[in-house]
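# With the sequence up front, the predicted model follows.
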Amino acid sequence: MKGFRFGRAFCGVLAAFLLVLGGLILPAVAEAEFQGTQDERYPQVIPADYIEALARERLEKTLEEQGETRRYTIMLSRKVQGMRCPEGTLVCETELPKDLRYGGLNPVYVKVYVNGALYRRSICYYELHVYGQMLVAARDLRPEQLLTAADVRFEEHEVENRSEFYLEDPALVVGRVPNRVIRSGSPITDGILQNPVVIDNGAPVQLVANYNGVKITTEGVALQKGRVGNIIRVRNATSSKILRGRVIDATTVEIL
């Protein structure tokens, strides 16, 4: 009898346990059935190719808006995944979070909105290379070397810095000097050239000043070397007063 009562009690506990377990499992199963499959919950698909094309179009449009007419290449650096979206009206927008970087990676945001609300954002990375016709060094050029037309040649070269002014006219090179070594084949930019030294330290110069429309000239001495356009210190030969002036040419300094 004791064994029978124990068996009945055990069966009762087991039945209660199964009821509780069933209460936990059945709602979860019902909820999963209610949610449906992934295809049912996210029936709309934006292909990866479409996302990449939108990002590329944004880059090309930005180049056009900035007036870029030189040859360029755009290459996808990292593949993106397609995007599943819920039911609703889809709108895609693109954004460049940074200024264009020539010769480097450019991220492009592709934002997806569902019924007017931001759903997800995908990021495409493109390498941008721009090429233009420009002057390059025909040979290694030394600092302070007076340049001639024979020192440069015209060819297509990659634009390494969008903000640099790449020279295309030999007339802008002739008579100037490099401020550093320029290797053969390197582009010639305005920033690496300067005017030659025309006044040496201790050289006699003519000092010119304008006071109320009256031009006054006197003799002076340069206290430092200077190029056309430089501001240098000079000494008035008559009064020995130290002044500052702008170099006009090899013999003239305009007092400031």
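Right, received. Where do you want to start?
# drop to CA atoms for contacts and neighbour counts, all remaining ones
Fine.
# longest strand of the protein?
For the chain, the longest strand by residue count, based on DSSP state E, is strand 117-137.
# how far is the helix or strand following that one from where the chain is centred?
Next along the chain after strand 117-137, taking DSSP states H and E as the criterion, comes strand 152-158. Here strand 152-158 is found 23 Å from its chain centre; the criterion is C-alpha atoms, centre = their mean, to the nearest Å.
# Strand 152-158 - contacts with which helices or strands?
strand 117-137 (3 or more C-alpha pairs under 8 Å, 6 or more residues apart in numbering; DSSP states H and E).
# residues of the strand it packs on that come out buried?
Neighbour counts over strand 117-137 (16 or more other C-alpha atoms under 10 Å) mark 122-137 as buried.
# Start and end of stretch 181-194, how far apart?
From its first residue to its last, stretch 181-194 covers 13 Å (C-alpha to C-alpha, to the nearest Å).
# so which strand or helix has the residue nearest in space to the middle of the chain?
Centroid check for the chain by C-alpha atoms, centre = their mean gives residue 101 as the closest residue, at 2.7 Å. Assignment of secondary structure by DSSP H and E places residue 101 within no helix or strand.
# And it, how far from residue 63?
11 Å.
# Residue 56 too?
The gap separating residue 56 from residue 63 is 11 Å, by C-alpha to C-alpha.
# repeat for residue 221
Residue 221 is 52 Å from residue 63, by C-alpha to C-alpha.
# Please identify which of the two sits among more neighbours.
residue 221 (21 against 15; other C-alpha atoms under 10 Å).
# for comparison:
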Amino acid sequence: MTRPLTFLHMAFLLASGCMVSMACAAGSSTSVQVDLSADVAISQKRFTLGQIAVVKTDDNEIRKTVESLEVGQAPRVGYVEQYTKEELDRLIHSRVPLMRAALDWHGAKAVKVRAAGHSLDNAKVVESAREYLAKELGAKFKRVELNSAAPVADIELPTGEVSMTCRPLEMGRLYSRAPIWVDIRVNGEVYRSVVVTFTIKVAQEVYVAKRDLPAGTIALPSDFETRTEDVTDNPEGLVSANGLSEATRLRKAVGRGQMLRREQLSPEGLVFRGDSVKLILAEGGVVIETRAIAQQDGVVGQLVKVKPETSAEAFSGRVLVGGVVQVEGK
């Protein structure tokens, strides 16, 4: 007596049928021919089997699957990677486990893969660095002279949109040689970084003393002439033209023909011993002003001893500004 099929039995038989069909498909002997190229230039970052070989088969699904297999990453420009038939055969069978048929290989025994690219003229890299440096220095100095200090080789790049950017230069201290790093981008990503070195000369209008000026001299702009001088060695320490007030006390001597440096100027508000200063005494709403002789050096905010011209007694006063002292007590 035949027992009626239950739902579970039917489901089991259907599932078994599917598994058999899959096994038959897996064991099919669909012919797949692969014609391997000998040398291929790749323009993308990664490449597939279809880019290095021609796949022929009657089964379009198998052909598309084999062609789309990712083989690897394209080498950098100037380098070559080689893949043999045996390596590619193992790759295909490991990636497509349902395909049991042997591959019919034709063409080269191995394929050499290189990145498609082009040379970037070194003059373009140098000019990019020169334009950046000239702009940066030109904003600070009257004259800038730049000369390439070392050769830059042509650069091999992959295909794509090329752009160049220069890394910011530390301007705190200027040297006679400056390396400028140029980042070369392909399609927005940094591919190479190249250093371009320049020798630098910069000139600025500065004050040059017409005569010897001892320390303590009240220097006037008329004591100097303005010249455009090479200031490469110490551009930050020099007083540029129009940077000198009407009357400035010299802290250090300046020799005739020497350029004026900031370190030779006294700080603003400085009072020297022996200076004639205005002395202010304010008490109870009464303000008295007279002249006095400073007995000490001092800067704004500092207490110094002063002696009125009409008195032999010294007073302690605070420096308000250059040449002005306010009495605070005996």
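Sure thing, it's come through. In this text the structure is predicted, and so the values were computed from the model without any measurement.
# so what's the residue nearest to the centre of the first structure up against?
128, 161, 162 (C-alpha atoms under 8 Å, 6 or more residues apart in numbering).
# tell me which element the alignment partner in the first structure of residue 181 of the second structure is part of?
Mapped onto the first structure by TM-score structural alignment, residue 181 of the second structure lines up with residue 109. Per DSSP H and E: residue 109 of the first structure is located in strand 104-114.
# got it, and residue 91 of the first structure?
Using DSSP H and E, residue 91 of the first structure maps to strand 90-95.
# What lies in contact with that strand?
By C-alpha under 8 Å, 6+ apart, the surrounding residues in contact with strand 90-95 of the first structure are 54, 55, 58, 108, 109, 110, 111, 112, 113, 114, 115, 116.
# you'd agree the fourth one is up against residue 127?
No. Taking contact to mean C-alpha atoms under 8 Å, the distance of 11.0 Å between residue 108 of the first structure and residue 127 leaves them out of contact.
# which neighbours do these two share?
Counting by C-alpha under 8 Å, 6+ apart, residue 108 of the first structure and residue 127 have no common neighbour.
# Tell me the counterpart residues of the longest helix anywhere in the second structure in the first structure, please.
For the second structure, the helix that runs over the most residues, judged by DSSP state H, is helix 7-26. With TM-score structural alignment applied, helix 7-26 of the second structure matches no range in the first structure.
# Would you tell me what the next helix or strand after that helix is?
Next helix or strand after helix 7-26 of the second structure toward the C-terminus (DSSP H and E): strand 32-36.
# Who are the packing partners of that following strand?
strand 53-56, strand 103-107.
# Same question for the helix or strand harbouring residue 219 of the first structure: list its buried residues.
Using DSSP H and E, residue 219 of the first structure sits within strand 214-222. Of the residues in strand 214-222 of the first structure, 220, 221, 222 count as buried by neighbour count, 16+ other C-alpha under 10 Å.
# The second one: what's its closest spatial neighbour, skipping adjacent residues?
Using C-alpha to C-alpha, 6 or more residues apart in numbering and skipping residues adjacent in sequence, the residue nearest residue 221 of the first structure is residue 204, 4.6 Å away.
# now residue 202 of the second structure
Counting by C-alpha to C-alpha, 6+ apart, residue 202 of the second structure lies nearest to residue 144, which is 4.6 Å off, once chain neighbours are set aside.
# which residues touch that neighbour?
134, 137, 138, 200, 201, 202, 203.
# Of these, which ones are shared with the first structure?
Contacts conserved in the first structure for the contacts of residue 144 of the second structure, counting by both residues aligned by TM-score structural alignment, their matches' C-alpha atoms under 8 Å: 200, 201, 202, 203.
# between the residues you listed, which is nearest residue 115 of the second structure?
Proximity of those to residue 115 of the second structure (C-alpha to C-alpha) peaks at residue 200, which lies at 38.2 Å.
# mind checking what the closest one lines up with in the first structure?
By TM-score structural alignment, residue 200 of the second structure lines up with residue 128.
# For its match, which non-adjacent residue is spatially closest?
Closest residue in space to residue 128 of the first structure, ignoring its immediate chain neighbours: residue 74 at 4.9 Å, by C-alpha to C-alpha, 6+ apart.
# Kindly report the same for residue 197 of the second structure.
residue 179 (4.2 Å).
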